[in-house]
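Asker: Below are the sequence and a predicted model; questions follow.
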Amino acid sequence: MADFLLSRTIVCIHNCLLSSAEIDQIRKSKEIDKSLEQEKTFVKKLVKILLLGAGESGKSTFLKQMRIIYGQDFDQRAKEEYRDTIYSNVIKGVRVLVDAREKLHIPWGDPENQVHGETMMAFDTRSSIMAKGMVETKVFLNYLPSIRALWQDSGIQNAYDRRREFQLGESVKYFLDNVDKLGQLDYLPSQKDILLARKPTKVIHEYDFEIESVPFKMVDVGGQRSERKRWFEWFETVTSILFLVSSSEYDQVLMEDRQTNRLTESLSIFETIVNNRVFASVSIILFLNKTDLLEEKVKNVNIKDYFPEFTGDPHNLPDVQKFLVDCFRNKRRQSQEEPLYHHFTTAINTENIRLVFSDVKDTILHHNIKGFFCPNY
């Protein structure tokens, strides 16, 4: 008891000798120390996930789904921005189809639509707003009559049927089939519209969310060749990599060089990532995306024409999917004890992504942060 009183007396004398400014400084210092300690704990717990893969594999769509699923839906301003992006997607898509019809020497269904085609090709793509991938409502409405007429033309439809021979956004048909809805003055995109809106990732997008008190940071760093040099900036402290592949693109070539097979490009990128020593302790999970498009494509397009080593039934979806998984599994140069975790996904299907990511979350936490939920961690 005497020692306790002596200690309190010393503290009291010490505080009395300190000025109020010095006391305040000590208090602030303790608050900073506490904040830093909390930050260290947060960093230890933070699950940092990189979305990697070639361009148009569905990374941005997946990130949108995380936002929808984990409680941060799109507000009025975001919907207006996506509306302008959708208008841009439609105008660019129609221009591609008009140009393809001419280059493929497909005749017009109605020769009078030549005028509408010329109207679309005269659109100023160099305008500052179009360069950002956005078109205002009033501009879009001016071109709406031409867009309607062209999409109904059999020549444009024939060009669309041969879309494998040129570069066309996968969502163009959906938006053109719903062009009357897009032309309404009060149109705002639905969740599905937003998920299908296409805008190349030119800047790094991050999304922070929390699951069962566990903080997650998901990062989309872009997949076009020009963007990949920035991937390495994000490799430090990464917990897991979700590698996305467009499983339906085995018969298509890259937009960047118009020669390289898109699936071959994805395999090459995956080989670099999966064999990198930096990721020796990082879980790499393969998402074979766009299953809905693959299911339709295998009915008509023989994968053996592009990958002669395929030995199954080219029109059987499970056979084609097994071949795709084997292609990626074989890119691991050294035998690894752990299996290659993979999922077949459709990124525009919210329920599918909800279920898949629930499994992925468990895989990540189990293999990468053991003891995560231990109170003394």
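Answerer: Here it is on my side, so go on. These figures come from a predicted structure and were not determined experimentally. Residues are numbered from 1 along each chain as shown.
Asker: rest of the way, CA atoms for contacts and neighbours
Answerer: Will do.
Asker: for the helix or strand containing residue 24, packing partners?
Answerer: Per DSSP states H and E: residue 24 is located in helix 20-45. Under the contact definition 3 or more Cα pairs under 8 Å, 6 or more residues apart in numbering; DSSP states H and E, helix 20-45 sits against strand 214-220.
Asker: For the strand it packs on, what is the distance to the chain centroid?
Answerer: Offset of strand 214-220 from its chain centre (Cα atoms, centre = their mean, to the nearest Å): 13 Å.
Asker: Mind listing what's buried along it?
Answerer: 216-220 (16 or more other Cα atoms under 10 Å).
Asker: Got another one to weigh against that:
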Amino acid sequence: MPVRVPMRSLDDTDPISLALAPPQDESPDDRQKRILKERVAKQVSDEIDAQLNKERQQAKRQSKPVKILLLGQSESGKSTTLKNFQLMCEPKAFRAERASWRAIIQLNVIRSLRIILEALAAASRSGDPPSPRSSYSSYSSRESIHPDSDLLSLRTRLLPLLEIEDALKRRLATPEADHLHEISSSSATPIPTISTIFRRRTNNEVVVNSSVAWQSAFMRGTDGRESFDTQNAVDWDAEDDPGPALHARSEDMQRLWEHPTVRAILDQQGIRLQESPGFFLDELEVVTSLRYVPTDDHILRARLKTLGVSEHRMHLTDPYNGITREFRFFDVGGQRSMVRFLAEHIISFECANSEDKRARWVPYFDDVEAIIFLAPISAFDQNLAEDRSVNRLADSVELWTAITSNQLLQKTNIVLFLNKIDILQAKLASGIRFADFLPTYGLRPNDYDSVSKYLRKQFNGIMKRSSPSPRIFYCHLTHVTDPKSTAYILAGIKDMLMRSHLKESRLIL
């Protein structure tokens, strides 16, 4: 017969005491088992608490991560700069995603093809006057250029390839895209809600949310291996793989791109695909080959438009003392309203009615060690896609002024990349006059050395006039799709930030 254990009096109104009290009919054996079980549970709990306390103490002893913010308008080269950092500092991780970039390059090819086919359709409509996208064209706006029967036949054969874009979009669409936020500026036009991985298509370009891990949609599992053959990461036999279809029409696409009438029509409409990120038309034979795998150079040139802010963590080692630090890069999507909102409000905490926004964004932008600001100086003759009345170079100057004049950023290192110098050189050499778009340039020579020197001086002058306190002007003339020259610049920036961070941590003198 079970022995009744005496019970202490309980307050019937105390649910915690009732829950912790032993059963009224508990036997001595059950009591021993319960006590042993409680001891084991307490031991496990104590071990967890000790481990958490140990981790907290280690976190206190370690230096804070180095936070770097990448800023610049859309197509300024932020994502390419980040890819260069990954290639330089974490090459294994960079190349592990090689298979996924194959699909993005295929998307780039289809987007370029779509632009050409739409330009041909516009030119074939009789009586339609050309509508230049830029102020420069070597053809008179009164000329009428129409595609011949050969071009129209090529267009008909290539139109089915445009369906590849929808197939790739279906593979990119993942459930994780639903966990997103709506961000809006209280003082201006609201920033669009990002509710799906594809918010919209701007100029026939796929737009994805930067927080979604889209790479996994195009890669087979690696089974936890540190290294693997990229060929094995691609599902070559997938029914929806666009590779065979692109290969079958590769010669037609090459004929289309090399046709002199196509070049004339594009030029008349102010379309310069060679200057666009994700331009692969000169390498169609390579990128449409069967079992094509992107090179590092192709990945750097691949274009995937993103919205939102993405965080990328890397561990970089100081070559002088072997100390490793965590670097966190925050890539701000180039949408104009987003960039301006961050530059003018989030960082400076000056936005009215922005308590919720501060709480959401402060973890990203608190204690920013450095800002890498990219200004695409080749875009001096182009206008913003978001606002055709605003010159792209003027927009970069306006944003640069907002950043350098910010009171809370006066101690933050700001590194300026005057980017896309290769395209700038080509434009000036072709006869496009810089002074036609920036009258303040005056009668200075229309060559790269003179123009780049002028722009460097102008950006430096803005910093000197607007900065709340004196600061060093770090400026580089860059072509971030050139991995060799960019790696040299980024290595210098990494060492500068590493040593600056170690000095603040008092780890070096």
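Answerer: Thanks, I have the structure now. What you see is a predicted model, and the numbers here were worked out from it, not measured in a lab.
Asker: re earlier: show me the two of the buried residues of strand 214-220 of structure 1 that sit farthest apart.
Answerer: 216 and 220 (13.3 Å; Cα to Cα).
Asker: Just name the closest of the buried residues of strand 214-220 of structure 1 to residue 137 of structure 1, please.
Answerer: Nearest member of the buried residues of strand 214-220 of structure 1 to residue 137 of structure 1, counting by Cα to Cα, is residue 220, at 28.6 Å.
Asker: Pick out the residue nearest the middle of structure 2.
Answerer: The structure's structure 2 has its C-alpha centroid closest to residue 79; by Cα atoms, centre = their mean the separation is 4.0 Å.
Asker: Okay, and it sits in which element?
Answerer: Going by DSSP H and E, residue 79 of structure 2 is part of helix 78-89.
Asker: Residue 207 of structure 2 too?
Answerer: Judged by DSSP H and E, residue 207 of structure 2 forms part of strand 205-209.
Asker: ditto for residue 67 of structure 2
Answerer: Short version, using DSSP H and E: residue 67 of structure 2 is in strand 66-71.
Asker: Give me the mean distance between that strand and structure 1.
Answerer: In this overlay with structure 1, the average offset of strand 66-71 of structure 2 from its partner residues is 0.6 Å by mean Cα distance after the TM-score superposition for structure 1.
Asker: Where in structure 1 does that strand fall?
Answerer: Using TM-score structural alignment, strand 66-71 of structure 2 lines up with residues 47-52 of structure 1.
Asker: Contacts made by the matching stretch with the rest, please.
Answerer: With contact meaning Cα atoms under 8 Å, 6 or more residues apart in numbering, stretch 47-52 of structure 1 is reached by 59, 214-223, 234, 237-244.
Asker: ditto for stretch 407-418 of structure 2
Answerer: Residues contacting stretch 407-418 of structure 2 (Cα under 8 Å, 6+ apart): 347-348, 368-377, 403-404, 456, 467-469, 471-478.
Asker: And the strands in structure 1?
Answerer: 47-52, 205-211, 214-220, 240-246, 283-289, 342-344 (DSSP state E).
Asker: related to what we said a few turns ago, between strand 214-220 and the helix holding residue 24 of structure 1, find me the angle.
Answerer: Calculated by axes from the mean of the first three to the mean of the last three Cα atoms, to 10 degrees, helix 20-45 of structure 1 forms an angle of 70 degrees with strand 214-220.
Asker: which non-adjacent residue is nearest residue 469 of structure 2?
Answerer: residue 410 (6.1 Å; Cα to Cα, 6 or more residues apart in numbering).
Asker: which secondary structure elements does the longest helix anywhere in structure 1 contact?
Answerer: The longest helix of structure 1 (DSSP state H) is helix 76-103. The contact analysis (3+ Cα pairs under 8 Å, 6+ apart) places helix 76-103 of structure 1 against helix 113-121, helix 137-151, helix 154-161, helix 172-177, helix 191-196.
Asker: Of the ones you listed, give the one that comes closest to residue 22 of structure 1.
Answerer: helix 191-196 (55.3 Å).
Asker: give me the number of residues near residue 465 of structure 2?
Answerer: Neighbour count for residue 465 of structure 2, taken as other Cα atoms under 10 Å: 13.
Asker: oh sorry, the question was meant for residue 489 of structure 2
Answerer: 16.
Asker: centre of the chain versus stretch 308-319 of structure 2, how much separation?
Answerer: Worked out by Cα atoms, centre = their mean, stretch 308-319 of structure 2 lies 13 Å from the chain centre.
Asker: buried set for it?
Answerer: Result for stretch 308-319 of structure 2 [16+ other Cα under 10 Å]: buried residues 308-310, 314, 316-318.
Asker: Distance check, the residue lying farthest from the centre of structure 1 against residue 12 of structure 1.
Answerer: No residue in structure 1 sits farther from the centre than residue 2, which is 67.2 Å out by Cα atoms, centre = their mean. Look at residue 2 of structure 1 and residue 12 of structure 1: by Cα to Cα, to the nearest Å, they are 15 Å apart.
Asker: what do you get for residue 217 of structure 1?
Answerer: 47 Å.
Asker: What residues does the equivalent of residue 214 of structure 1 over in structure 2 make contact with?
Answerer: Using TM-score structural alignment, the equivalent of residue 214 of structure 1 in structure 2 is residue 325. By Cα under 8 Å, 6+ apart, the contact list for residue 325 of structure 2 reads 63, 65-66, 315-317, 498.
Asker: ok, 10 Å please
Answerer: By Cα atoms under 10 Å, 6 or more residues apart in numbering, the contact set of residue 325 of structure 2 is 62-66, 314-318, 498, 501-502.
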